[in-house]
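Chemist: sequence and predicted structure below; questions after.
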Amino acid sequence: MTLITLVRHGQTDWNLARRIQGSTDIALNETGRADAAAAAEALGATEHHAIYASPLVRAQETARIIAVRLGLGEPELSHDMREREFGEGEGLLVDEYLERFENWQVAPSGAETLGVVRDRALGALDIIARASRGRSAPRAESVIVVTHGGVIRSLLHHASGGTLPREGDILRNGSLHRFEAAPGLLRLLEPLTV
């Protein structure tokens, strides 16, 4: 068994403006760096053995801030934990996106479906969990994975049987969600907040 805490990256200027980032590589702003520090403080009450991050700069910077504060090594990158690609929806304001595409389930031209995001993220977490079991047997290992709102939403939806996140739930920048991962299993232990 591996304990995995998913952390949403800190705020960017595009988050602040409510602009769709997707795979566009936007850096953290000062509030985002504070979000990362607050997440590290919340994570500090538990021992962690490794940290991973999406390759997008906002997730990498969040992970580095957390890693330094918790005394972990350089974050390992997991390409499949990157944000949903929104295709022609990237760069639009949220209101513009919803006006044009009606809802989040619709995949604009060049965008990934939520099912594709879920499947690639589940595959990445399986690889991360297998690697942790190789390092820590027989004890459970606790791993941090810094990723994105769309990825976390798809995994919450999967692990909760479709009951989470509820309509209107906001996954704040720097928010934490703890899961248990084992072969073929992803179970939500607790949604945490910062």
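Modeler: It's in. If you're wondering where the values come from, they're calculated on a predicted model, not measured in any experiment. Residues are numbered from 1 along each chain as shown.

Chemist: all contacts plus neighbour counts: C-alpha atoms, from now on.
Modeler: Will do.

Chemist: contact partners for residue 2?
Modeler: 129, 132-133, 140-143, 180-182 (Cα atoms under 8 Å, 6 or more residues apart in numbering).

Chemist: try it against this one:
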Amino acid sequence: MLALIRHGQTDWNFAGRLQGRTDIPLNAVGRAQARAAASAYAGGYWEAVVSSPLGRARETAEILADAIDLPFTGTYDELIEQEFGEAEGVAVSELSTRWPDRAFPGKEADHEVAARGVRGLHRIALDHDGRHVLAIAHGTFIRQTLSSISGHDARHYPRFDNLSSSVLQFANAEWHVRTVADVPYLEAALAIERRAAEAQQAA
């Protein structure tokens, strides 16, 4: 089992700015969120913590690991957030005006994010030999990775709150989504499909 957890809040999260690869640190709220979330993962089921190399994810991971006495076993480049090029630092509310098709100059392709996400899951699983792992990463990265596994369009996935968790299980030689942002998968899938249908009707 592997839980993809979004990092804690940063000042850019609070201000509604797109972060991507820009290495914005956690703020005081983000650190408090990580400490508050730790109790949900206590009890012995989870056995290790890993993270994206970006500071906001690594610090979240280290806070969680320290709070519940788990080993922090390192960072994985595959877990890094999507590169958004010239859109990084721009207010999310301005994106649709400046780039209606979201074709940000310098943006990493969505399918590339999804592919490296799945590669990262496999590498974490191999490195941890069946242990259950908490992996601290980023909202868009998590959305693209789950989309690749479930087959649902990433555009219709929900927004991921800071410290929300999406659990995956490796069984029968493939990954399966068990929860999406703390919601059971079947319930989340119905909501995703409803949003997809609504978008199609509006087109």
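Modeler: Received, thanks. These numbers were taken from a predicted model, which means no experiment stands behind them.

Chemist: and the gap between the residue nearest to the spatial centre of the second structure and residue 18 of the second structure?
Modeler: Centroid-nearest residue in the second structure, with Cα atoms, centre = their mean: residue 142, separated by 3.2 Å. To residue 18 of the second structure, residue 142 of the second structure is 15 Å away according to Cα to Cα, to the nearest Å.

Chemist: again with residue 147 of the second structure
Modeler: From residue 147 of the second structure across to residue 18 of the second structure, the span is 20 Å (Cα to Cα).

Chemist: same for whichever strand or helix holds residue 191 of the second structure, what does it pack against?
Modeler: Assigned by DSSP states H and E, residue 191 of the second structure belongs to helix 185-202. In terms of contacts (3 or more Cα pairs under 8 Å, 6 or more residues apart in numbering; DSSP states H and E), helix 185-202 of the second structure is packed against strand 179-180.

Chemist: show me what the strand it packs on is packed against.
Modeler: Looks like strand 179-180 of the second structure contacts strand 165-171, helix 185-202 (3+ Cα pairs under 8 Å, 6+ apart).

Chemist: just those: most buried one?
Modeler: Greatest average neighbour count among these goes to strand 165-171 (a mean of 19), per mean count of other Cα atoms under 10 Å.

Chemist: in the first structure, what stretch matches the helix or strand just after that one?
Modeler: Remark: after strand 165-171 of the second structure, the chain's next helix or strand is strand 174-177, criterion DSSP H and E. Counting by TM-score structural alignment, strand 174-177 of the second structure falls onto residues 185-188 of the first structure.

Chemist: aligned partner of residue 82 of the first structure in the second structure?
Modeler: Mapped onto the second structure by TM-score structural alignment, residue 82 of the first structure lines up with residue 80.

Chemist: what is the burial count for residue 145 of the second structure?
Modeler: Close neighbours of residue 145 of the second structure, defined as other Cα atoms under 10 Å, add up to 27.

Chemist: so it sits right up against residue 111, yeah?
Modeler: No: in this structure, residue 145 of the second structure is not within contact of residue 111 by Cα atoms under 8 Å, at 9.2 Å.

Chemist: pull out the buried positions in the longest helix anywhere in the first structure.
Modeler: When the first structure is parsed with DSSP state H, its longest helix is helix 114-136. If you call a residue buried by 16 or more other Cα atoms under 10 Å, then helix 114-136 of the first structure has these buried ones: 114, 117-122, 124-126, 128-130, 132-133.

Chemist: how about the equivalent of residue 144 of the second structure over in the first structure, nearest residue that isn't a chain neighbour?
Modeler: Matched to the first structure by TM-score structural alignment, residue 144 of the second structure sits across from residue 154. Spatial nearest neighbour of residue 154 of the first structure, excluding adjacent residues (Cα to Cα, 6 or more residues apart in numbering): residue 118 at 5.2 Å.

Chemist: and that neighbour, what's its match in the second structure?
Modeler: Aligned counterpart of residue 118 of the first structure in the second structure: residue 114 (TM-score structural alignment).

Chemist: so the residue nearest to the centre of the second structure, which of the three states?
Modeler: Three-state assignment for residue 142 of the second structure (DSSP: H, G, I helix; E, B strand; the rest coil): helix.

Chemist: contact partners for the spatially closest residue to it that is not a sequence neighbour?
Modeler: Excluding its sequence neighbours, the residue lying closest to residue 142 of the second structure (Cα to Cα, 6+ apart) is residue 4, at 6.8 Å. Residue 4 of the second structure sits next to 134-137, 142, 165-168 when contact means Cα under 8 Å, 6+ apart.
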